[in-house]
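**Q** the following comprises the amino acid sequence and a computationally predicted model.
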Amino acid sequence: MKLEQILKKKIIIEELFSIQDVVRWVSSCFSMSNLWYGHGSDNPWDEAVNLILPILGLPPYIWNRVYNSRLSIKERKIIFELVIKRIKKRIPVVYLTNKTWFCGYELYIDNRVLIPRSPISELINNKFKSIISSHNHPKYILDLCTGSGCIAIACSYLFPNAHIDAVDISLDAINVVEHNIQLHGLENRITPICSNLFNKLSKYTYDLIISNPPYVNKKDISFLPKEYSYEPKIGLISDNKGIGIIEKIISMSPFFLKKNGILICEVGDKMINIIEKYPDIYFQWINIKNGGIGIFKMENK
């Protein structure tokens, strides 16, 4: 049976009752569609789980505890409509649910900010093992190009005695950050700042700067899957073939780090470009086990 016929039959509403039944049906529909998985999942099943459970007000990681639960007709109708949008409009799941989880912490997300997916999450989950000394917790942290504030919020839980500045050039992004700070009750721990990189910041302030800046070449944006077209271009694109913002961060960060302070920066597929651009700088490239490349550490000696 073709996908169009399956969708017209509205089987999800009429014949499926449990969460598991619906996830199985939705993942089958996704498998038959030309979807891109890269905003939180990498396969149709996880994509279906990440759509359905947040709509029910549940985090995806409690799947094993709820999969036999029955859904109301109203819930099934809502899910059906979102499945149609995901397939026909190619809207990323997170923009349909307005929820995601980064390092286990819930965030509000809409299309004013990129969908969190940075492999920096692995470093946070591992407590920056072998990157930051376990006896030297940073007291002042800068999350540069913060987007949704996901890194700032996760770091606030990891370093409960630290104060964090969450900086972004986009006022829209800062508004989302403020929402997420309030969601976690971190108003006294995280300060959102609308600034073009370091422009509004004080020098020699931070023990740790973490940045996941834009690094997509403008010419490459048209070749990305349609799902990326829903994300704000200001969070994706950088000049000078994608490394313009990274260059500014590398050149300016020493003036905003304390002595022996650390810069951790994600550059993704621009790793080779950065190595070639700065042959005299020692970059410690961090091994990422769960997928992802191009995160370096620099110390301010």
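**A** Great, that's in hand.

**Q** going forward, measure contacts between C-alpha atoms and count neighbours the same way
**A** Noted.

**Q** what's near enough to touch Ile250?
**A** For Ile250, no contacting residues are found, by C-alpha atoms under 8 Å, 6 or more residues apart in numbering.

**Q** who's in contact with the helix ranked longest in the chain?
**A** In the chain, assigned by DSSP state H, the helix with the most residues is helix 73-88. With contact meaning C-alpha under 8 Å, 6+ apart, helix 73-88 is reached by 7, 10, 12-13, 26, 30, 33-35, 52, 55-56, 91-93, 96.

**Q** presented hereafter is structure B, for comparison with structure A:
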Amino acid sequence: MFDQAKTQFSTVRDLLRFAVSRFNEANLFFGHGTQNAYDEAAYLILHSLHLPLDTLEPFLDARLTRDELEGVLHILERRVNERLPSAYLTHEAWLGDFRFYVDERVIVPRSFIAELLREQLSPWVEDPELVTSALDLCTGSGCLAILMAHAFPNAEIDAADLSPDALEVAKRNVADYALEDQIHLVQSDLFSALEGQTYDVIISNPPYVNAPSVQALPAEYLHEPELALGSGEDGLDATRIILREAPKHMNPDGILVVEIGYNRDVLEAAFPELPFTWLETSAGDGFVFLLKREQIT
């Protein structure tokens, strides 16, 4: 079918209709930046043609060169046949207005903490300029560390991850934003290589998928590093270590912000003594918690 398209199609409109049909026919999963076949198709087509990602209508009836047509169809065919997340096909992911390089060494950025950093963690951080030290634990592509650097311009930021491959991707993103002097990449299994370091703000989007959910993940997720997804039978192995070790690394009045997916009920049952504050995000208030240092110790 893709071979036929090379000889029968000529416009962006042709490609868009074809892509939506093929994506729906293949029952692709969407959740790495888009939520439906139309948006995913539009993104891949516009990106492949080096067109503005937010401007489709003026180009719908533009006729493509043969090379352009074959290039777009190639990336659409890979999306269907390999079930690769689009971010791995285009090597880019977006959090708001921030673009990041990604490949299969890191999970595709999609943290709710990004939304909170746009507001500089207000009201929990009263004066962003007074934050002088911060940590992004399980940094992956480095995206949240970069957002922290913009939210807290006076902060020295450590960005830690167990995976040396992930840190190579983070290094590229940090360089793209010219933040090498502010963000320091550290290979560390959670806090293990951060002995003696303390911070005003610690954020973490650790692995949190429980074992049954890992087994049921759509094919698209299976291209992501397994190390960055699963965290034990109930999804809380990494979070337990963070809660145990974080107080030693928090300055007085320091805060800890952690994303835990759909594990709120399990977490609250496991730590009934902790007064979690659940932060409001676009998906609700059950995905990211905040604790102050004095609430954990």
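**A** Everything's here; your move. Because the structure is a prediction, the values reported are computed rather than measured.

**Q** if we can go back for a sec, mark which of the contacts of helix 73-88 of the first structure are buried, thanks.
**A** 12-13, 26, 30, 35, 52, 55, 91-93, 96 (16 or more other C-alpha atoms under 10 Å).

**Q** in which helix or strand does the alignment partner in the second structure of Trp36 of the first structure reside?
**A** Superposed on the second structure with TM-score structural alignment, Trp36 of the first structure falls opposite Phe29. Using DSSP states H and E, Phe29 of the second structure sits in no helix or strand.

**Q** contact partners for Phe29 of the second structure?
**A** Shown in contact with Phe29 of the second structure (C-alpha under 8 Å, 6+ apart): 218-220.

**Q** most surrounded residue in those?
**A** Glu220 (18 neighbours; other C-alpha atoms under 10 Å).

**Q** doesn't that residue lie inside a helix?
**A** Yes: looking at Glu220 of the second structure with DSSP: H, G, I helix; E, B strand; the rest coil, it is inside a helix.

**Q** my guess is it meets Arg83, correct?
**A** Yes: Glu220 of the second structure is within contact range of Arg83, at 5.4 Å (criterion: C-alpha atoms under 8 Å).

**Q** thinking again about what came up before, give me the subset of the buried ones among the contacts of helix 73-88 of the first structure that lies in helices.
**A** 12-13, 26, 30, 52, 55, 93, 96.

**Q** ok, of those residues, which one's closest to Asp280 of the first structure?
**A** Val93 (42.6 Å; C-alpha to C-alpha).

**Q** under the alignment, what does the closest one map to in the second structure?
**A** Per TM-score structural alignment, Val93 of the first structure is aligned with Ser86.

**Q** doesn't Glu168 of the second structure lie inside a helix?
**A** Yes: assessed with three-state DSSP, Glu168 of the second structure lies in a helix.

**Q** how about it, what's its partner in the first structure?
**A** Aligned partner of Glu168 of the second structure by TM-score structural alignment: Asn175.

**Q** one more: Pro153 of the second structure?
**A** Counting by TM-score structural alignment, the partner of Pro153 of the second structure is Pro160.

**Q** how about the strands in the first structure?
**A** 99-102, 105-108, 140-144, 163-168, 190-194, 206-211, 216-217, 237-238, 257-266, 284-285, 295-299 (DSSP state E).

**Q** ok, and what's touching the longest one?
**A** To tie it back to what came earlier, the one meant is strand 257-266 of the first structure. 120, 203-213, 253, 294-301.

**Q** just how off-centre is that strand within its chain?
**A** From the chain centre to the centre of strand 257-266 of the first structure is a distance of 21 Å (C-alpha atoms, centre = their mean, to the nearest Å).

**Q** and for the second one?
**A** Centre-to-centre, strand 105-108 of the first structure and its host chain are 10 Å apart (C-alpha atoms, centre = their mean).

**Q** could you do the last one as well?
**A** Averaging C-alpha coordinates over strand 295-299 of the first structure and over its chain gives two centres that are 20 Å apart (C-alpha atoms, centre = their mean).

**Q** can you pull the buried residues of that strand?
**A** Going by 16+ other C-alpha under 10 Å, strand 295-299 of the first structure has these buried residues: 295-299.

**Q** distance check, Ser133 of the first structure against Ser211 of the first structure.
**A** 19 Å (C-alpha to C-alpha, to the nearest Å).

**Q** thank you, goodbye.
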